[in-house]
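J.: okay, sequence plus prediction incoming.
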Amino acid sequence: MTIDRDSTVPLYIQLKEHLRQQIENGSYAPGSRLPSERELADTFQVSRMTARQAIRLLATDGFISAHVGKGTFVLKPRIDQELLLLTSFTEDIRQRGMTPRSRIIRAGIERANQEEAEQLKVSEGAEVIMLSRVRLADEDPIAWEICTINHRMCPGILDRHNFGQDSLYQVMRDEYGIRLLWADQLISARMPSREEREALDLDTKTPVLSLTRVTYTDHDQPAEYVRSVYRCDRYQLRTILRYTNG
């Protein structure tokens, strides 16, 4: 690639786009070291400031991560989920050609607290299934999900399945006839707790996406209440907005 000095596109943008394309086509594999500012400046005959700006943009876009004293390294691509369809984590990861797995933190029958009872429309103290899992894609931790389910809707589900491997949504659908049709989901960004950082292998500077969701059946009955945190450096949410005159 040669820098087009007559172009109206700034030099650092041209350099950033070239490096992005090389990352996306595999010329720089995940985990590989990117050339230094000095090396980029010499190769493309630009200033170190131009190289620094290009690297900074790549880091902002989630393609690379800088480590003081070690260099700049290419990150694994983010998992991009569109907010259009209600799918399970297992189904979503498999569709992307990766292997899903879960590390179970806690699984059992508990009594619903006030918040859980309100969300699931059950009595406080009613039996609920508590399933806390770290969700992995190709063995990389992506999310920590705490799922509470109305036990009356799927009794005995924990006795017959290992949800470290099995898809909860598929089992609910195939064995209990529960059709999960829609969900009400709230998303926000925040810094993780120490426990969340340890579970997801995060540094102290990486934020998380915090999701709270109530999932409903085709009879508008709440079946699942989920609280989860996703790594912002490995997961992003996408939505399509259409303009209507009104």
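T.: Received it, and whenever you're ready, just let me know what you need.
J.: all contacts plus neighbour counts: C-alpha atoms, from now on.
T.: Will do.
J.: output the contacting helices and strands for the helix or strand containing residue 128.
T.: Here residue 128 sits within strand 127-137, counting by DSSP states H and E. Applying 3 or more Cα pairs under 8 Å, 6 or more residues apart in numbering; DSSP states H and E, we find strand 127-137 packed against strand 100-111, strand 140-150.
J.: and the ones you listed, which is most packed in?
T.: strand 140-150 (a mean of 22; mean count of other Cα atoms under 10 Å).
J.: which helix or strand lies directly C-terminal to it?
T.: According to DSSP H and E, the helix or strand after strand 140-150 is helix 157-160.
J.: report the buried residues of that following helix.
T.: 157-158 (16 or more other Cα atoms under 10 Å).
J.: what's the angle between the next helix or strand after that helix and strand 127-137?
T.: Where DSSP H and E defines the elements, the next helix or strand beyond helix 157-160 is helix 168-176. Here helix 168-176 runs at an angle of 130 degrees relative to strand 127-137 (axes from the mean of the first three to the mean of the last three Cα atoms, to 10 degrees).
J.: pasting the second one now:
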Amino acid sequence: MPFTIATWNINSVRLRAALVTHLMREEAPDVLCLQECKSPVEKIPFDIFEALGYRHMVARGQKGYNGVAILSKLPMEDAGEKDFAKLGHARHVAGKLENGVTIHNFYVPAGGDKPDREVNEKFGQKLDYLTEMRDWFRAEAPEKAILVGDLNIAPREDDVWNHKQLLKVVSHTPIEVEHLAETREAGKWVDITRQDLPEGNLYSWWSYRSPDWDAADKGRRLDHVWATPDISNAGHSSRILRAARGWDKPSDHAPVFAIFDL
């Protein structure tokens, strides 16, 4: 049975609960993965999501920062989490569907402003986080899995509005792109979005600092949907809901969708 999955950095699930419910009503993904929830799990407004058919949730949270949640119409059991780089942050949670598919929801550290771990601790934490992700995938060899989330890296030249200008900007530096590539290759993950949409510029994030984000269109593709090779051919119909970036009091990210015939 096909199911639709969506990933969205919501930038506060409590502040933007109305946007989440709007997406649920208008787009109705079967599984919705949220990042940067900025809420303890017990304060996520699960009751309003449950009323719309999302009766299952696995989540990890903390007050005011980070936080990841998977909301599902389909039965799902908690499949745990990993604290990569020992940051003590709520940045990963996994849920397993009845069809045996495990969904990993990630919020990779943004990395601060300067792409130099010697002067910017956050950048070092980001690289260490990705390194431990890579090592885990090498050791565990994931199967029948989907990985989604705000990975905070735009890997391709056409994943950013200007490749040359962003080479020294955190999220598109060569060292970050290399770390993400190693992480993806370690699990033999397939980039479903680019499998479906191999050509052309694609963005899922536009800065709040741009007063006219839509016209300027200085975006980056920071949000991703990957799948293991055993199910990658089942993924299709990828899209980014750009319109959501223009909703009232929006997140700076737009939701990314894919359908899997599984």
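T.: Nice, thanks for sending it over. In this text the structure is predicted, and so the values were computed from the model without any measurement.
J.: so after superposing, what's the score?
T.: Overlay of the two chains. TM-score (TM-score structural alignment, normalised by the length of the first structure): 0.23; 97 aligned residues with a Cα RMSD of 5.8 Å.
J.: the first structure: strands as residue ranges?
T.: 33-34, 64-67, 71-74, 79-82, 100-111, 127-137, 140-150, 180-190, 208-217, 222-231, 235-238 (DSSP state E).
J.: the first one packs against which elements?
T.: With contacts defined as 3+ Cα pairs under 8 Å, 6+ apart, the packing partners of strand 33-34 of the first structure are strand 71-74.
J.: buried residues in the strand it packs on?
T.: So for strand 71-74 of the first structure, counting by 16+ other Cα under 10 Å, buried means 72-74.
J.: so which bits of the helix ranked longest in the second structure are buried?
T.: Longest helix in the second structure by number of residues, with DSSP state H as the criterion: helix 121-140. Within helix 121-140 of the second structure, the residues that count as buried by 16+ other Cα under 10 Å are 122-134, 136-138.
J.: now residue 93 of the first structure: how far from residue 140 of the first structure?
T.: 12 Å (Cα to Cα, to the nearest Å).
J.: for residue 228 of the first structure, same thing?
T.: 16 Å.
J.: in CSV: the buried residues of strand 71-74 of the first structure, plus distance to residue 158 of the first structure.
T.: What follows is these, written out as CSV (distance: Cα to Cα, whole Å):
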residue, distance to residue 158 of the first structure
72, 44
73, 41
74, 40
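J.: between the residues you listed, which is nearest residue 119 of the first structure?
T.: Minimum distance to residue 119 of the first structure across the buried residues of strand 71-74 of the first structure is 41.1 Å, recorded for residue 74 (Cα to Cα).
J.: how about the closest one, nearest residue that isn't a chain neighbour?
T.: Spatially, and ignoring its direct neighbours in sequence, residue 74 of the first structure is nearest to residue 64 (4.4 Å; Cα to Cα, 6 or more residues apart in numbering).
J.: that neighbour: neighbour count?
T.: 26 (other Cα atoms under 10 Å).
J.: go ahead and confirm it touches residue 57.
T.: No. Residue 64 of the first structure is not in contact with residue 57 according to Cα atoms under 8 Å; the separation is 9.3 Å.
J.: ok so, going back, ok, the residue nearest to residue 74 of the first structure to residue 19 of the first structure distance?
T.: Taken as Cα to Cα, the span from residue 64 of the first structure to residue 19 of the first structure is 10 Å.
J.: residue 229 of the second structure against residue 192, yeah?
T.: No. The criterion here is Cα under 8 Å, and residue 229 of the second structure misses it with residue 192 at 10.3 Å.
J.: more neighbours: which of those two?
T.: More neighbours surround residue 192 than the other of residue 229 of the second structure and residue 192, with 26 against 17 (other Cα under 10 Å).
J.: ok, now which ones touch the closest residue to the more buried one other than its chain neighbours?
T.: Excluding its sequence neighbours, the residue lying closest to residue 192 of the second structure (Cα to Cα, 6+ apart) is residue 226, at 5.2 Å. By Cα atoms under 8 Å, 6 or more residues apart in numbering, residue 226 of the second structure lies in contact with 146-148, 189-193, 232.
J.: what helix or strand is residue 226 of the second structure on?
T.: Here residue 226 of the second structure is assigned to strand 223-227, by DSSP H and E.
J.: what sits against the residue nearest to residue 106 of the first structure when sequence neighbours are not counted?
T.: Take residue 106 of the first structure and drop its neighbours on the chain: the residue closest to it by Cα to Cα, 6+ apart is residue 132, 5.0 Å away. By Cα under 8 Å, 6+ apart, the contact list for residue 132 of the first structure reads 104-107, 144-147.
J.: swap the cut-off to 7 Å and go again
T.: 104-107, 145-147 (Cα atoms under 7 Å, 6 or more residues apart in numbering).
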